[in-house]
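Undergrad: just a sequence and a predicted model for now, questions to come.
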Amino acid sequence: MTGDQHSGGWFWGAFSRWTLWAALITLVADQVSKWWIIAHYNLEERGRVVVLPFLDLVFVKNTGVSYSMLDMAHPAWQATLAAFAAVASIALWIWSARSTGSAVLALSLGLIIGGAIGNGIDRLVIGGVADFVSLHAFGFYWYVFNVADVAIVAGVIGLLYDFWATSRKDAAKTS
């Protein structure tokens, strides 16, 4: 089946359960990990906690977008970014509900939705996204991230894979 075909209504489709569970698990894992790591280790006051030679826990409040670009610390900007995450999540949910795609598509959309909502909650509650995982090696420090960020990246990779796999299937049918 192609992505143009629809399996259900606007809000519930063949794979909606997969999307919902992926989004809920991602959201809970993100919010619980942020709360536990930041509160348990008291990272705001304590600073950096070395876990492994290449892994530290730190607290960074990201008021910008990806990689702290476009720093927007004002509460109105944070609310705007949270609203954007909500609208994007609704659009992704509708895509999932109307798609006859695959479980990979549904899970990928759920990961992105859960991550977007998790980071959106942070923006509304603390005025920015709580990031805490810092990877580094040989003097190079990768950006600081959280569970929601990992879920969003994994979701995008899943969408790319699903698009590639579907394209190959469609090409095989036409040849």
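TA: In hand now; what should we look at?

Undergrad: switch to C-alpha atoms for all contacts and neighbour counts from now on
TA: Will do.

Undergrad: ok, now which ones touch residue 86?
TA: If you count contacts by C-alpha atoms under 8 Å, 6 or more residues apart in numbering, residue 86 has them with 116-117, 120.

Undergrad: for the host helix or strand of it, buried residues please.
TA: Assessed by DSSP states H and E, residue 86 sits inside helix 75-98. Going by neighbour count (16 or more other C-alpha atoms under 10 Å), the buried part of helix 75-98 is 77-79, 81-83, 85-86, 88-89, 92-98.

Undergrad: give me the subset of the contacts of residue 86 that lies in helices.
TA: The members of the contacts of residue 86 that map onto helices under DSSP state H are 116-117, 120.

Undergrad: pick the one among these closest to residue 41.
TA: Using C-alpha to C-alpha, residue 120 comes nearest to residue 41 of the ones in helices among the contacts of residue 86, at 23.1 Å.

Undergrad: the top helix by length along the chain packs against which elements?
TA: Longest helix in the chain by number of residues (criterion: DSSP H): helix 147-174. Judged by 3 or more C-alpha pairs under 8 Å, 6 or more residues apart in numbering; DSSP states H and E, the packing partners of helix 147-174 are helix 16-41, helix 103-126.

Undergrad: below is an additional structure, to be compared with the one above:
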Amino acid sequence: MPNANSARSQLPWLLWGVSVLVIALDLITKYLALAKLEYLEVAPVTPFFYLTLRFNEGAAFSFLAGAGGWQRWLFSGLAIAVGVVLIAWIMRIYRQKGNTLEAFALALILGGAIGNLYDRIVHGHVVDFIVLHYGAKEWPAFNIADSGICIGAALLILDMFKGHKKATATHE
């Protein structure tokens, strides 16, 4: 039976595996979207979800999408910087035997950042293909990398509240 120390020593590999899984799923699904969908084609999946092929030259919600091309390198540089910070943060958590939920959330964000970085460098834009909608109201198109980033961010927020609750309980 593995002890807590051996499980703990496997943690970095599991976290890197989470990041690699997000990257792999992102690249595979983007490849399929590029191969199977025409640009702006709508392929209904459910009454609230469809697939479409869209290209985002900007950041979240197409921020700076029409800026002329320089934003590709700005966002690529930012993604590299954020990736380095996330790797250091994950390693710090591991070395200090810190919070695994926090590290898992960061691994999801890291995988998403690398998935979208790949697109920016290779294609010059991020490939988006998932759209959720209600009637005529739509959420902006996104991809698996974006999902990893959003789920990771939500887990970080949850972890912050969980940590705050613990800190409050110990001070009472």
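TA: The structure has been received and is ready for your questions. What you see is a predicted model; the values in this text were computed from it and never measured.

Undergrad: relative to the second structure, what is the average displacement of the helix holding residue 86 of the first structure?
TA: Superposed on the second structure, helix 75-98 of the first structure shows a mean distance to its aligned partners of 1.3 Å (mean C-alpha distance after the TM-score superposition for the first structure).

Undergrad: over to stretch 155-168 of the first structure?
TA: Mean for stretch 155-168 of the first structure is 1.0 Å (mean C-alpha distance after the TM-score superposition for the first structure).

Undergrad: what range in the second structure matches that stretch?
TA: In the comparison with the second structure, stretch 155-168 of the first structure aligns to the range 152-165 (TM-score structural alignment).

Undergrad: buried stuff in that stretch?
TA: Under 16+ other C-alpha under 10 Å, the buried positions of stretch 152-165 of the second structure are 152-153, 155-156, 159.

Undergrad: next, format these as TSV and append distance to residue 41 of the second structure.
TA: TSV is the format used below for these (distance: C-alpha to C-alpha, whole Å):
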residue	distance to residue 41 of the second structure
152	30
153	30
155	33
156	35
159	39
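
Undergrad: out of those residues, who's nearest residue 33 of the second structure?
TA: Closest to residue 33 of the second structure out of those is residue 152 (23.6 Å), distances taken as C-alpha to C-alpha.

Undergrad: hang on, the closest one packs against residue 103?
TA: No - Residue 152 of the second structure sits out of contact with residue 103 when judged by C-alpha atoms under 8 Å, with a separation of 9.4 Å.

Undergrad: which residue in the first structure lines up with residue 12 of the second structure?
TA: Superposed on the first structure with TM-score structural alignment, residue 12 of the second structure falls opposite residue 16.

Undergrad: residue 63 of the second structure maps to what in the first structure?
TA: With TM-score structural alignment as the criterion, residue 63 of the second structure lines up with residue 69 in the first structure.

Undergrad: likewise residue 136 of the second structure?
TA: Matched by TM-score structural alignment, residue 136 of the second structure corresponds to residue 139 in the first structure.

Undergrad: tally of neighbours for its match?
TA: Other residues within reach of residue 139 of the first structure, judged by other C-alpha atoms under 10 Å, total 7.

Undergrad: correct me if wrong: residue 103 of the first structure contacts residue 18.
TA: Yes - using C-alpha under 8 Å, residue 103 of the first structure is in contact with residue 18, at 6.9 Å.

Undergrad: shared neighbours of those two, anything?
TA: Between them, residue 103 of the first structure and residue 18 share no contacting residue under C-alpha under 8 Å, 6+ apart.

Undergrad: if I look at the corresponding residue of the first structure for residue 48 of the second structure, how far off is residue 138 of the first structure?
TA: Correspondence of residue 48 of the second structure to the first structure, assessed by TM-score structural alignment: residue 54. Distance of residue 54 of the first structure to residue 138 of the first structure, computed by C-alpha to C-alpha, to the nearest Å: 9 Å.

Undergrad: in terms of neighbours, single out the busier of the two.
TA: More crowded of residue 54 of the first structure and residue 138, by other C-alpha under 10 Å: residue 54, with 14 against 6.

Undergrad: check the gap between that one and residue 40 of the first structure for me.
TA: Residue 54 of the first structure is 21 Å from residue 40 of the first structure, by C-alpha to C-alpha.

Undergrad: before we move on, the earlier item: redo the helices and strands packed on helix 147-174 of the first structure as TSV? Include mean neighbour count.
TA: Output for those, formatted as TSV (neighbours: other C-alpha atoms under 10 Å):
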stretch	mean neighbour count
helix 16-41	18
helix 103-126	25
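
Undergrad: mind checking which of the ones you listed is nearest residue 132 of the first structure?
TA: helix 16-41 (7.6 Å).

Undergrad: the closest one packs against which elements?
TA: In this structure, helix 16-41 of the first structure makes packing contacts with helix 75-98, helix 103-126, strand 129-137, helix 147-174, judged by 3+ C-alpha pairs under 8 Å, 6+ apart.
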